[in-house]
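Colleague: A structural model of the following input is requested.
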Amino acid sequence: MTLGIIFNPTAGRGRAGRQRARLEDGLRRRGVPFRLWETPAPATGAGLALRAAAQCDAVIAAGGDGTVHEVSAGLLEGGGNRPLGVLPLGTGNDFARAVGMPPGLEEALDALLAARPACIDHGRLEADTPLGRLNRTFVNGVGIGLDAEVAARAMQHKRLPGVLSYLVAALRAVPRWEAPVVEVTLEPGEDDEQRWSGPLLLLAVGNGPSAGGGFRLTPAACLADGRFDVCRVQAMPLRRVWPLIPAALRGQHGHAPEVALERVRELHIRTMRPVPVHLDGELLTRAAHTVRLHVQPGGLRLLRPCYDSK
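Modeller: You can find the predicted model right below:
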């Protein structure tokens, strides 16, 4: 099997670029045929994934969550059913963690080469913004509200390791957050609909259990259950927000009365005041006024390590 490697040298605060030689050497030592494409700039991963899918048997995202997002988007839009693989070289690596990939390069290579194709869910998003309607796919999760604002600010702190960049961003974003009033429609099943409206702190939609480098906002999420897990947090006094941050790192925030954890197939959000939205940890827009999310069960082939992991 020939692997097509989409390699992001800027992932992990630039550390990934220093691992290219080790990656290529590790594949050669294991006798693995491969071709490698290096992303020359942001937003080029999807096009390279399409090129790799036409020439290789599997396409591997070697980078962080942003690289996974771009490569999976390319495969979902026209990758000819080639499976996606992941080598975690980024800052957050939330999707790789959900897949069960170990963090070290040598261990990750061994796990990848022992992996077997499995079908997992992915999501589709439609968002109405002042610039028009945006249509995107995602594999790990979506954040709306403060969650997205923190993700955007964390991009300014990429030199900090992993979850620390998100913690610093949260400390700066939380005191300045003005909660918008939103209307949320949740559809757990075909003939079931639930509604909620009120001032929103954040709404996290998880295909995987964590976001932001390890915040377990949707701790029970599974990549292959045909549902999104939703963490909806209504606005609260600032003094109550701070204790929720370490609790969310442990996935123990669901006890708070302002937090609701739900499982749905589809949801719609409307707001009078535009809100920020992130997609797989990357800021999509700061000005969405409607967002629609749909789960696509079993729509993505993934090379998954051969041990039980969500």
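
Colleague: when you work out contacts or count neighbours from here on, use the C-alpha atoms and nothing else.
Modeller: Noted.

Colleague: am I right that H157 is in contact with S165?
Modeller: Yes - applying C-alpha atoms under 8 Å, one finds H157 in contact with S165, separated by 5.2 Å.

Colleague: a helix runs through V241, doesn't it?
Modeller: Yes - judged by DSSP: H, G, I helix; E, B strand; the rest coil, V241 forms part of a helix.

Colleague: who's in contact with G12?
Modeller: 63-64, 89-91, 158 (C-alpha atoms under 8 Å, 6 or more residues apart in numbering).

Colleague: what does T129 give?
Modeller: Per C-alpha under 8 Å, 6+ apart, neighbours of T129: 274, 285, 287-290.

Colleague: same question, V32
Modeller: 1-3.

Colleague: what about those, which are in strands?
Modeller: Among these, DSSP state E puts L3 in strands.

Colleague: returning to that earlier point: quick one, which of H157 and S165 is more surrounded?
Modeller: S165 (23 against 17; other C-alpha atoms under 10 Å).

Colleague: same for the helix or strand harbouring the more buried one, what does it pack against?
Modeller: Assigned by DSSP states H and E, S165 falls within helix 163-173. On a contact count with 3 or more C-alpha pairs under 8 Å, 6 or more residues apart in numbering; DSSP states H and E, helix 163-173 meets helix 146-154.

Colleague: cutoff 10 Å now
Modeller: With contacts taken as 3 or more C-alpha pairs under 10 Å, 6 or more residues apart in numbering; DSSP states H and E, helix 163-173 sits against helix 146-154, helix 238-250.

Colleague: here is the second sequence; please produce its structure so I can put it next to the first one:
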Amino acid sequence: MKKALLLYNPMAGNRQIVSQLDYITERIQGLGYSLQLYRSEAPGAIEKYIKQNVTTDIDLIIISGGDGTINEGINGLFAKELNIPMGIFPLGTANDFATTANIPNTLKEALDVIAANNLRYVDVGKVNDRYFVNVCNMGIFSGVSHVVDLNLKKSFGKLAYYAKGMEELKNYETMNIEIVSKDLTLKGRYVFILIFNGKGAGGFNKIAKQASITDGYLDLVAIKDVEPYEIPALFLKMLQGEYSDDRNVDYIRISKAIIKCRNLDKKFVTDVDGEPGPSFPLEIEVVSNKLRLFLPKKSNIKKTLKLSAYLSSFISYFPF
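Modeller: Here you go, the predicted structure:
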């Protein structure tokens, strides 16, 4: 019998995975697999477990959690050069990569995707020696997910991130950046830079409308240094993907680039799939032949939750 391994974050989302383990086991066994379980004990535990225990005798890996949990999974697999098919149960607070991939956020439907057996190679990003599935970002807002209180996250979900992000508008530094890719070089002062594999972040899945996880490119969106009072409106425009004609936003597509920061006397935070990222300089590239993922056979694009009104409410509390 083939072997499947489910690695799950028991704290992700509303903890529904914990009460559904018997149902999941029944479904996976029905597909002809025996099922092993690994319960994550702490951030980084899934990556560590894969590195220490997973070998080529596993025929299917399933990751249950959000973008950060998936990130642990791929970094563990790639460190061991394992090419094991992966399924996803997108049950975390942030499931932006799964949303781009059109993977449903209910267990039954996510299991149906695995049962349909539509495997495809998909892109992932790489920054220095770390891989990411959804986004690498730097500058203002980049440290928000590292400092949000766990109890607030449990109570308010994504809104906890937005509230903390609005606090950062009151005190931020600009980055003196040089971006060198195969086709062009950008130089300037920026407050926020995002490099997408998926289409968005934080539940806003229109930021990089043209992004695809099968096109061999990453999409870079950079907000230039502007007056503080301009940032809230510009930020909302970016979240809605309505910045193509805005002179304060640079947008390019890259397969590989080096990003240098010229004012390293300041401490700038980078973020990779919601976890602390490496220090500058950053070597960014897309990797297209490492991750085999179960995808829906037919497009089933989810509606993006409209949260602009919430953000507008938060912004109104901060005078500029």
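
Colleague: fetch the TM-score of the aligned pair.
Modeller: The TM-score (TM-score structural alignment, normalised by the length of the first structure) is 0.86; 292 aligned residues with a C-alpha RMSD of 2.2 Å.

Colleague: redo the helices and strands packed on helix 163-173 of the first structure as CSV? Include distance to A16 of the first structure and mean neighbour count.
Modeller: Below are these laid out as CSV (distance: least, C-alpha to C-alpha, whole Å; neighbours: other C-alpha atoms under 10 Å):
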stretch, distance to A16 of the first structure, mean neighbour count
helix 146-154, 19, 25
helix 238-250, 25, 15
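
Colleague: adding distance to R20 of the first structure, write those out as a markdown table.
Modeller: What follows is these, written out as a markdown table (distance: least, C-alpha to C-alpha, whole Å):
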| stretch | distance to R20 of the first structure |
| --- | --- |
| helix 146-154 | 25 |
| helix 238-250 | 31 |
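
Colleague: follow-up on the earlier one: what subset of the contacts of V32 of the first structure is buried?
Modeller: Among the contacts of V32 of the first structure, those buried by neighbour count (16 or more other C-alpha atoms under 10 Å) are L3.

Colleague: sorry, back to before: out of the contacts of T129 of the first structure, who has the most neighbours?
Modeller: A288 leads those on contacts (other C-alpha under 10 Å) with 27 neighbours.

Colleague: which element is that residue on?
Modeller: Going by DSSP H and E, A288 of the first structure is in strand 282-304.

Colleague: and what of E107 of the first structure?
Modeller: Per DSSP H and E: helix 105-113 holds E107 of the first structure.

Colleague: contacting residues around that helix?
Modeller: 1, 3, 19, 22-23, 26-27, 30, 32, 60, 85-89, 96, 100-102, 114-115, 303-307 (C-alpha atoms under 10 Å, 6 or more residues apart in numbering).

Colleague: any of those buried? List them.
Modeller: Buried among those (16+ other C-alpha under 10 Å): 3, 23, 26-27, 60, 85-89, 96, 100-102, 115, 303-305.

Colleague: from these, which land in strands?
Modeller: 3, 60, 85-88, 303-304.

Colleague: which one of the helices and strands packed on helix 163-173 of the first structure lies closest to A221 of the first structure?
Modeller: helix 238-250 (14.0 Å; C-alpha to C-alpha).

Colleague: which secondary structure elements does the closest one contact?
Modeller: On a contact count with 3+ C-alpha pairs under 10 Å, 6+ apart, helix 238-250 of the first structure meets helix 163-173.

Colleague: that's a strand at P257 of the first structure, yeah?
Modeller: No - assignment of P257 of the first structure by three-state DSSP gives coil, placing it outside any strand.

Colleague: give me the neighbour count for the aligned residue in the second structure for it.
Modeller: Correspondence of P257 of the first structure to the second structure, assessed by TM-score structural alignment: R247. As a burial measure, R247 of the second structure scores 9 neighbours (other C-alpha under 10 Å).

Colleague: and R247 of the second structure, how far from T69 of the second structure?
Modeller: Look at R247 of the second structure and T69 of the second structure: by C-alpha to C-alpha, to the nearest Å, they are 36 Å apart.

Colleague: return the residues in contact with the residue at minimal distance from the centre of the second structure.
Modeller: Taking C-alpha atoms, centre = their mean, the centroid of the second structure lies closest to N134, which sits 3.2 Å from it. By C-alpha under 10 Å, 6+ apart, the contact set of N134 of the second structure is 67-68, 70-71, 95-98, 100, 123-125, 195-201, 213, 218, 272-274.

Colleague: Y161 of the second structure too?
Modeller: Taking C-alpha under 10 Å, 6+ apart, one finds 141, 144-149, 152-153, 202 in contact with Y161 of the second structure.
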